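S.K.: My questions are about this predicted structure, shown below with the sequence.
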Amino acid sequence: MSQPQHLRDDYRHFQPITTRWHDNDVYGHVNNVTYYSFFDSAVNTYLIEVGGLDIHNGNVVGFVVSSSCDYFASIAFPDAIEVGLRVGKLGNSSVQYELAVFKAGEDEACAAGRFVHVFVDRSNNRPVSIPEVLRAALMRLLIEPAA
């Protein structure tokens, strides 16, 4: 079964990531669980820098409630990578991110995944509407629904 291609042009934002020596596993490539760290870092960097999310003192925090990743090609330290980011679905209190890991300068992804954040009130962990400034930043990443 062939995997769908995930191409650089399909993503709205890119976050450079530096692979680290300890990301490699005994097989000589970046371990599968590390990709989730790349995804988390790319999304949270965007939310902080573009969406104004205050991770230390803000009233709203995002909880990951679902995640997945498909792997197409290996990466290894010291590869320079970029994580492509887009928003597939944007709800009242939740967002589904779609991400892809690219070797710097390459058009086809080495891995692609998704995860869902539910935004909650920090004091009681109950879902809340995504704040407008954050919503505006997420709207910039929203892909058009398939026709």
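M.R.: Now that the structure is in, tell me what you want to look at.
S.K.: can we go C-alpha only for contacts and neighbour counts from here?
M.R.: Will do.
S.K.: Name the SS class of Ala137, please.
M.R.: Secondary structure state of Ala137, per DSSP: H, G, I helix; E, B strand; the rest coil, is helix.
S.K.: now Ala42
M.R.: helix.
S.K.: next one: the one 4 residues further on
M.R.: Under three-state DSSP, Tyr46 falls in the helix class.
S.K.: Give me the neighbour count for it.
M.R.: Residues lying near Tyr46 (other CA atoms under 10 Å) number 19.
S.K.: quick one, what contacts it?
M.R.: Residues near Tyr46 by CA atoms under 8 Å, 6 or more residues apart in numbering: none.
S.K.: all strands of the chain, in order?
M.R.: 13-18, 60-71, 80-90, 94-103, 111-121 (DSSP state E).
S.K.: Check this structure and tell me which residue is nearest its centre.
M.R.: Against the mean C-alpha coordinate of the chain, by CA atoms, centre = their mean, the closest residue is Phe39 at 3.8 Å.
S.K.: another structure for you, compare them:
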Amino acid sequence: MTRREPTKRELYPHFLQLQTRWMDNDVYGHVNNVIYYSYFDTVVNEYLISSGVLDISGGEVIGLVAHTECDYFAPLSFPQKVDAGLRVERLGGSSVTYEIGLFDPGSDEAVAVGSFVHVYVDRETRRSTGLPAPLREALERLTTGGTG
């Protein structure tokens, strides 16, 4: 297993600021690891919805999560804010791998870096389908190193 290094803020073309909640903290006084995955899901879907390429209730194509992972470098805790940076790590024919960096506001180095893979499927059949052109275009705006 290869552990990622903390990434820099400049690598992410899209950001969403999130607010930690009291219930996010665990008994050790920091945000529980499972909550980071909620932050990942939030920034990915906020970007897709605000870009007009995800219709959560009626779209013909939906993304299903196939894989997630996270490396943690420093703790987060309530009541701090979190800047969630988003970029596309890999863009395939029917899937996308997002990379998310979580940052303390004002800090250049990520406190956590994760991956989130969506496989796009037909809503009704749940069979893999190619990325519609508008979705691909929105995802390409987040690509920092090609479609590798």
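M.R.: That came in fine, so what should we check first? All of these numbers come straight from a predicted model, not from anything done at the bench.
S.K.: Hmm, Phe102 and the residue nearest to the centre of the first structure touching each other?
M.R.: No. Using CA atoms under 8 Å, Phe39 of the first structure is not in contact with Phe102, being 11.9 Å away.
S.K.: Overlap in contacts, those two.
M.R.: Common neighbours of Phe39 of the first structure and Phe102 (CA under 8 Å, 6+ apart) are Val83.
S.K.: Could you check how far Arg90 of the second structure is from Ala110 of the second structure?
M.R.: Note on Arg90 of the second structure: its distance to Ala110 of the second structure, by CA to CA, to the nearest Å, is 20 Å.
S.K.: roughly how far apart are Phe102 of the first structure and Cys69 of the first structure?
M.R.: 14 Å.
S.K.: try Ser2 of the first structure
M.R.: 15 Å.
S.K.: Quick check on these two: which one has the bigger neighbour count.
M.R.: In this view Ser2 of the first structure and Cys69 are compared by other CA under 10 Å, and Cys69 has more residues nearby, 17 against 4.
S.K.: just checking, the more buried one touches Ala111?
M.R.: Yes. Using CA under 8 Å, Cys69 of the first structure is in contact with Ala111, at 6.9 Å.
S.K.: shared neighbours of the two, anything?
M.R.: Between them, Cys69 of the first structure and Ala111 share no contacting residue, judged by CA under 8 Å, 6+ apart.
S.K.: any idea what Tyr97 of the first structure aligns with in the second structure?
M.R.: Taking TM-score structural alignment, the alignment pairs Tyr97 of the first structure with Tyr98 from the second structure.
S.K.: measure the residue lying closest to its match once chain neighbours are set aside to Thr20 of the second structure for me?
M.R.: Nearest non-adjacent residue to Tyr98 of the second structure, counting by CA to CA, 6 or more residues apart in numbering: Val88, 4.5 Å away. Val88 of the second structure sits 24 Å away from Thr20 of the second structure, going by CA to CA.
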